[in-house]
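Engineer: what's the 3D shape of this:
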Amino acid sequence: MIKATVKTLAILGASGHGKVIADIAEQLGFCVSFYDDAYPNKKNIEHWPVIGTFSDLLNVPSTNINVAVAIGHNNTREVKIKTLAKNGYMLPVLIHPTAVISKYAQIDLGSVIAANAVINAFAVVGRGCIINTSAIIEHDCRIGDFTHICPGTSLAGGVSVGRASWLGIGSKVKQLIHIGDNTLIGAGSLVVKDISSDVTAYGSPCVKVSENSQAF
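Structural biologist: Prediction:
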């Protein structure tokens, strides 16, 4: 009898978001373990083991392991993903079974699509993105690398969002709007005009309130 191959997934970051990724991964048939720089002081997260640090992970042969990066801070997630990719690690796209993904959508490596998210026809999601619970990415949207679309956020058709931006929980974006790079849109905002790069903006309607500190 030929034994079925067990898929393994190392999750970098023993965090709340890590728990979400672990849940998705198990539903996709992965066996999960965690790596976190708090090890050995932190040896488990819920029932999952934490078995090493990021340096320990980089000592595991890249041909033997899939890796997901469960780090919410966009720029830190970018650094870790780029390091892992440079070293040949597999960075699968993880899609919750309840998510609805058009066959015409494109999703790049290392991105995570959470429960009940919708990504519609000809939308493009970049590398290392988080499309969180019940987010809606409508047709022809473009989401830049390492951007986080928070739970319940809705993007109408043709919206473009730059790299490493953060759209807060429950925000809504009118069709054909452009949001720049490294920009934070506050929770519950209604975006009806373009928002430039490197700013914090919020409100209904959403307006710039400050230059951002990239602390997201």
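
Engineer: please make it C-alpha for all contacts and neighbour counts, starting now.
Structural biologist: OK.

Engineer: nearest residue to the most centrally placed residue in the chain other than its sequence neighbours?
Structural biologist: With distances taken as CA atoms, centre = their mean, the chain has Ile130 as the residue nearest its mean C-alpha position (1.9 Å). Of all residues not flanking Ile130 in the chain, His148 sits nearest, at 4.7 Å (CA to CA, 6 or more residues apart in numbering).

Engineer: where's the one you found relative to Lys43, distance?
Structural biologist: Remark: distance between His148 and Lys43 (CA to CA, to the nearest Å) = 28 Å.

Engineer: okay, the two: which has more neighbours?
Structural biologist: His148 (27 against 17; other CA atoms under 10 Å).

Engineer: what separates the more buried one from Ile113, distance-wise?
Structural biologist: From His148 across to Ile113, the span is 10 Å (CA to CA).

Engineer: what sits in contact with each of those two?
Structural biologist: Common contact partners of His148 and Ile113 (CA atoms under 8 Å, 6 or more residues apart in numbering): Ile130, Ile131, Asn132.

Engineer: redo these as CSV? Include distance to Thr98.
Structural biologist: Shown next, in CSV, are these (distance: CA to CA, whole Å):
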residue, distance to Thr98
Ile130, 16
Ile131, 13
Asn132, 12
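
Engineer: keep only those of these that are in strands.
Structural biologist: Among the shared contacts of His148 and Ile113, the residues falling in strands (DSSP state E) are Ile130, Ile131.

Engineer: out of the shared contacts of His148 and Ile113, who's nearest Ser62?
Structural biologist: Ile130 (23.1 Å; CA to CA).

Engineer: the closest one touches Asp145, doesn't it?
Structural biologist: No - assessed by CA atoms under 8 Å, Ile130 is found out of contact with Asp145, at 9.6 Å.

Engineer: any idea which helix or strand carries Glu78?
Structural biologist: Secondary-structure element containing Glu78, defined by DSSP states H and E: helix 74-86.

Engineer: give the buried residues for that helix.
Structural biologist: The neighbour-count check on helix 74-86 (16 or more other CA atoms under 10 Å) flags Asn74, Asn75, Arg77, Glu78, Lys80, Ile81, Lys82, Leu84 as buried.

Engineer: for comparison, sequence B:
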Amino acid sequence: MEPGLRRLYIFGAGGSGREIAWLAGQVLGDAVPIAFIVDDLAYVTAPVNGISVQLVSDVAVQEGDRFVVAVGDAGLRRKASVACIGVGLQPATLVHPRVEMSRFVSLGTGSVLCAGSILTTNIALGEHVHVNVDCTISHDVRIGDFSTLSPGVHVSGHVHIGKDVLIGTGANIINGSATSPLVIEDGAKIAAGACVTSSVAPGALMAGVPAVRKR
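Structural biologist: Below you'll find the predicted structure:
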């Protein structure tokens, strides 16, 4: 538990929000209350899984109130983060108790690591990175701000993943080397089930086994 955490606000009350609320409950137990927040009145609903939903603009922020963003799209996650910080909330980092990782892993604020994931050694995650259930990240990997690993992604050693990258469910990223890491540039998208064997250009869409550029 992060020291001084009074209340956790989860931006987004959809499927990802409900999953992260479960994760937060596993981490925090009953010690810290949880609430959903949204930025549009159309999304304010009755409580979801027993958790209240309110507008981010209506939050009366107190010391120790923090947030995580439960939105898959990197651009929307950035926008939501700005909205939360704008009302005075600070980002929290959530790591499920069934995550395994060495002490040689650094996590950026706002990042979320879900159950069953394994991170080995000399790994650096940026801010607001999402690592979904049952992912593996091997040695000497860097992942940039607001990037997402969907469920069951496997990242081999010496891989550098840029900002705003989306890697789809079950994709595999083959290793680079110490002198020539495999690089997935900013804004790239890797389709579900793809096997990436070489570096990926900015904004490219890759799919297939081995993965080839589709856009």
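
Engineer: TM-score of the superposed pair?
Structural biologist: TM-score for the superposed chains, counting by TM-score structural alignment, normalised by the length of the second structure: 0.88, backed by 203 aligned residues with a CA RMSD of 1.8 Å.

Engineer: contacting residues for the residue nearest to the centre of the first structure?
Structural biologist: Ser111, Val112, Ile113, Ala114, Phe146, Thr147, His148, Ile149, Cys150 are the contacts of Ile130 of the first structure under CA under 8 Å, 6+ apart.

Engineer: now swap in Glu185 of the second structure and tell me
Structural biologist: With contact set as CA under 8 Å, 6+ apart, Glu185 of the second structure has these partners: Ile161, Gly162, Lys163, Val165, Ser199, Val200, Ala201, Pro202, Gly203.

Engineer: among those, which pair sits farthest apart?
Structural biologist: Spatial extent of those (CA to CA) is set by the pair Lys163 and Ser199 at 14.6 Å.

Engineer: these two: who's more crowded?
Structural biologist: The residue with more neighbours, out of Lys163 of the second structure and Ser199, is Lys163; 22 against 18, by other CA under 10 Å.

Engineer: can you tell me how far the spatially closest residue to that one that is not a sequence neighbour is from Pro91 of the second structure?
Structural biologist: In space, and not counting its chain neighbours, Lys163 of the second structure is closest to Gly144: 4.2 Å by CA to CA, 6+ apart. Separation of Gly144 of the second structure from Pro91 of the second structure (CA to CA) stands at 16 Å.

Engineer: ok, now Ile37 of the second structure?
Structural biologist: Per CA to CA, Ile37 of the second structure is found 14 Å from Pro91 of the second structure.

Engineer: out of these two, which sits in the busier spot?
Structural biologist: Neighbour count, other CA under 10 Å: between Ile37 of the second structure and Pro91, Ile37 has more, with 26 against 22.

Engineer: residues contacting the equivalent of the more buried one over in the first structure?
Structural biologist: Per TM-score structural alignment, the equivalent position to Ile37 of the second structure in the first structure is Tyr35. Residues in contact with Tyr35 of the first structure (CA under 8 Å, 6+ apart) are Ala10, Ile11, Leu12, Gly13, Ala14, Val50, Ile51, Gly52, Thr53, Phe54, Asp56, Leu57.

Engineer: Lys19 of the first structure belongs to a strand?
Structural biologist: No - when DSSP: H, G, I helix; E, B strand; the rest coil is applied, Lys19 of the first structure is found to be helix, with no strand at that position.

Engineer: my guess is Ile179 of the first structure meets Trp166, correct?
Structural biologist: No - Ile179 of the first structure is not in contact with Trp166 according to CA under 8 Å; the separation is 10.0 Å.

Engineer: quick one: the helices in the first structure?
Structural biologist: Taking DSSP state H to define them, one finds helices in the first structure at 16-27, 54-58, 74-86.

Engineer: distance to Gly188 of the first structure added to these, as TSV?
Structural biologist: Compiled in TSV, the helices of the first structure are given as follows (distance: least, CA to CA, whole Å):
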stretch	distance to Gly188 of the first structure
helix 16-27	21
helix 54-58	35
helix 74-86	20
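
Engineer: for Leu184 of the first structure, find the nearest of those helices.
Structural biologist: Proximity to Leu184 of the first structure (CA to CA) singles out helix 74-86 among the helices of the first structure, at 11.0 Å.

Engineer: mean per-residue distance, the closest one to the second structure?
Structural biologist: Superposing on the second structure places helix 74-86 of the first structure at an average distance of 2.2 Å from its equivalents, by mean CA distance after the TM-score superposition for the first structure.

Engineer: what sits closest to Ala22 of the first structure if chain neighbours are left out?
Structural biologist: Val32 (6.4 Å).

Engineer: distance of the equivalent of Ala46 of the second structure over in the first structure from Gly186 of the first structure?
Structural biologist: Using TM-score structural alignment, the equivalent of Ala46 of the second structure in the first structure is Lys43. In this view, Lys43 of the first structure and Gly186 of the first structure are 34 Å apart by CA to CA.

Engineer: now the helix holding Glu78 of the first structure, how far from the chain's geometric center?
Structural biologist: 12 Å (CA atoms, centre = their mean, to the nearest Å).
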